[in-house]
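Asker: Can you look at this prediction? I've put the sequence above it.
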Amino acid sequence: MYEVMKSIAVWQRFKAGEWVRLLVAGTVALWLLLAWLAPYFAAHGRYDLYAVFRGACHQVAERCFCIYAQPMALCARCTGIYSGIMLAALLWAKPCQNRKMLLALLGSSASVMLLDVALETIGVYHNVKWLRFATGMGFGIALAPILVNALTDVLTERAGAKKTTKNLSQFS
């Protein structure tokens, strides 16, 4: 009987994970769409969407991709992060139980992104938008499964199922 109940709990978590993946991907897709629409509205005298994104990104114009000769509401790196989250949430087939691997991947991608920041800061190169986008996307791809797993844990715990993450000490 225990095995049957355990199988049901695993199945419920899997189904919850599927819904969370779609919710995360859809929410981020909407966020990116609004960021892409901001230049269109700005070209027509409406700057309201930039205010919406001001708390999420520095919006330095020279670090943003341009549409309609106007900067996007997100810089290249933030656009990459959100694009990576959306892409990974759509393509990640199932919830990953190897949390140590996910944290290692997140740490590695964050290190690459910080290296990009450091190299630009010391003057090795200047304002390479595609590189900012790529390092941001790598970080977003690494962040997505952690985000999906955490949200799935919250939803399944509220539904009465046993969560898989007790605390951060299980990662050591």
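Answerer: That came in fine, so what should we check first?
Asker: alpha carbons only for contacts and neighbour counts from here, please
Answerer: Fine.
Asker: By residue count, tell me the biggest helix in the protein.
Answerer: The residue-count maximum for a helix in the chain (DSSP state H) belongs to helix 2-43.
Asker: Next, work out how far apart Gly138 and Val112 are.
Answerer: Distance of Gly138 to Val112, given as C-alpha to C-alpha, to the nearest Å: 9 Å.
Asker: Out of these two, name the residue with the larger neighbour count.
Answerer: Set Gly138 next to Val112 and count neighbours by other C-alpha atoms under 10 Å: Gly138 wins out with 24 against 16.
Asker: In three-state terms, how would that one be classified?
Answerer: What DSSP: H, G, I helix; E, B strand; the rest coil gives for Gly138 is helix.
Asker: Put this next to the previous one:
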Amino acid sequence: MKRNVPAFQAASLIPEAPVAIKTGYRILLWGVPLLAGVYFLVGMSTPLLIRYGQSQAESVLSLYSHFCHQILERSFVIGGTPLGLCSRCTGFYGGLLGGSLAVAMDGDKRSLGLRSLALLIAPALIDFWFDRSSLVWGSNVLRCLSGLLAGIGVVGFAFPRLLWAARR
């Protein structure tokens, strides 16, 4: 025996799959750049926090020390205070932010291939190898630029694929 349920009631109980997929896709599409932006800006905020006497600066430095070595000679310093990230990580997370914003504005239409990913990550790996081998000492600007390219490469390769998988 079939029950007569009003159409508006049945539709409100179970959302249609396409709507749920679109909502999840949008959350992912703009959530990744938002998280990358918050992470990047909090890491950059330590000089500002110290200047205005905020005690959170030590907490930020402590939190970011789990993800970055924060060696003073390899970090950008503003007003006598180092950033929460070394110069390479500053570039890397800045690249993640910029790249994820670019992908979010473009959608999952384009993704970098493995060759492009390798070319964008190679400068950071070469710079890292030179730093570890003590053959050549790079500057903070070079470290930042190589990290920026690596961040753009990683997000340009992975984020469109993640969006594509979320849409399917």
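Answerer: Right, received. Where do you want to start? Keep in mind it's a predicted model, so treat the numbers as computed, not measured.
Asker: Now the TM-score, please.
Answerer: Superposed pair, TM-score by TM-score structural alignment, normalised by the length of the second structure: 0.72. Supporting alignment: 144 aligned residues with a C-alpha RMSD of 2.7 Å.
Asker: ok, Ala165 of the second structure - contacts?
Answerer: By C-alpha atoms under 8 Å, 6 or more residues apart in numbering, the contact list for Ala165 of the second structure is empty.
Asker: That one - that's part of a strand, no?
Answerer: No. Counting by three-state DSSP, Ala165 of the second structure falls outside a strand, being helix.
Asker: need the helices for the second structure, in chain order.
Answerer: Ranges of helices within the second structure are 7-13, 17-44, 46-51, 56-64, 87-106, 114-133, 140-167, based on DSSP H.
Asker: What residues does the alignment partner in the second structure of Arg21 of the first structure make contact with?
Answerer: Under the alignment (TM-score structural alignment), Arg21 of the first structure pairs with Leu29 in the second structure. Shown in contact with Leu29 of the second structure (C-alpha under 8 Å, 6+ apart): Ala104, Gly107, Leu163.
Asker: now, which of those sits nearest Gly98 of the second structure?
Answerer: Ala104 (9.9 Å; C-alpha to C-alpha).
Asker: quick one: that closest one from Trp164 of the second structure, how far?
Answerer: Distance of Ala104 of the second structure to Trp164 of the second structure, given as C-alpha to C-alpha: 12 Å.
Asker: list the residues that contact both of those two?
Answerer: Contact with both Ala104 of the second structure and Trp164 is made by no residue, according to C-alpha under 8 Å, 6+ apart.
Asker: When those two are compared, which one has more neighbours?
Answerer: Ala104 (20 against 14).
Asker: ok, the more buried one - contacts?
Answerer: Contact analysis of Ala104 of the second structure by C-alpha under 8 Å, 6+ apart lists Leu29, Trp30, Pro33.
Asker: Distance to Val77 of the second structure added to the contacts of Leu29 of the second structure, as CSV?
Answerer: What follows is these, written out as CSV (distance: C-alpha to C-alpha, whole Å):
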residue, distance to Val77 of the second structure
Ala104, 31
Gly107, 36
Leu163, 36
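Asker: which non-adjacent residue is nearest Thr152 of the first structure?
Answerer: Distance criterion C-alpha to C-alpha, 6 or more residues apart in numbering; nearest residue to Thr152 of the first structure, sequence neighbours excluded, is Gly17 at 5.3 Å.
Asker: and Leu33 of the first structure, what pairs with it in the second structure?
Answerer: Aligned by TM-score structural alignment, Leu33 of the first structure pairs with Leu41 of the second structure.
Asker: Relative to Gln70 of the second structure, how far out is its match?
Answerer: Leu41 of the second structure sits 16 Å away from Gln70 of the second structure, going by C-alpha to C-alpha.
Asker: Looking at these two, which has the bigger crowd around it?
Answerer: Just comparing Leu41 of the second structure and Gln70: by other C-alpha under 10 Å the higher neighbour count belongs to Gln70, 21 against 16.
Asker: before we move on, the earlier item: and for the residue nearest to Thr152 of the first structure, the neighbour number?
Answerer: Gly17 of the first structure: 23 surrounding residues under other C-alpha under 10 Å.
Asker: That one and Leu147 touch, don't they?
Answerer: No. Using C-alpha atoms under 8 Å, Gly17 of the first structure is not in contact with Leu147; the gap is 10.6 Å.
Asker: okay, which residue is most central for the first structure?
Answerer: For the first structure, the residue nearest the mean C-alpha position is Ile85 (3.1 Å; C-alpha atoms, centre = their mean).
Asker: The second structure: which residue goes with that residue?
Answerer: Per TM-score structural alignment, Ile85 of the first structure is aligned with Leu96.
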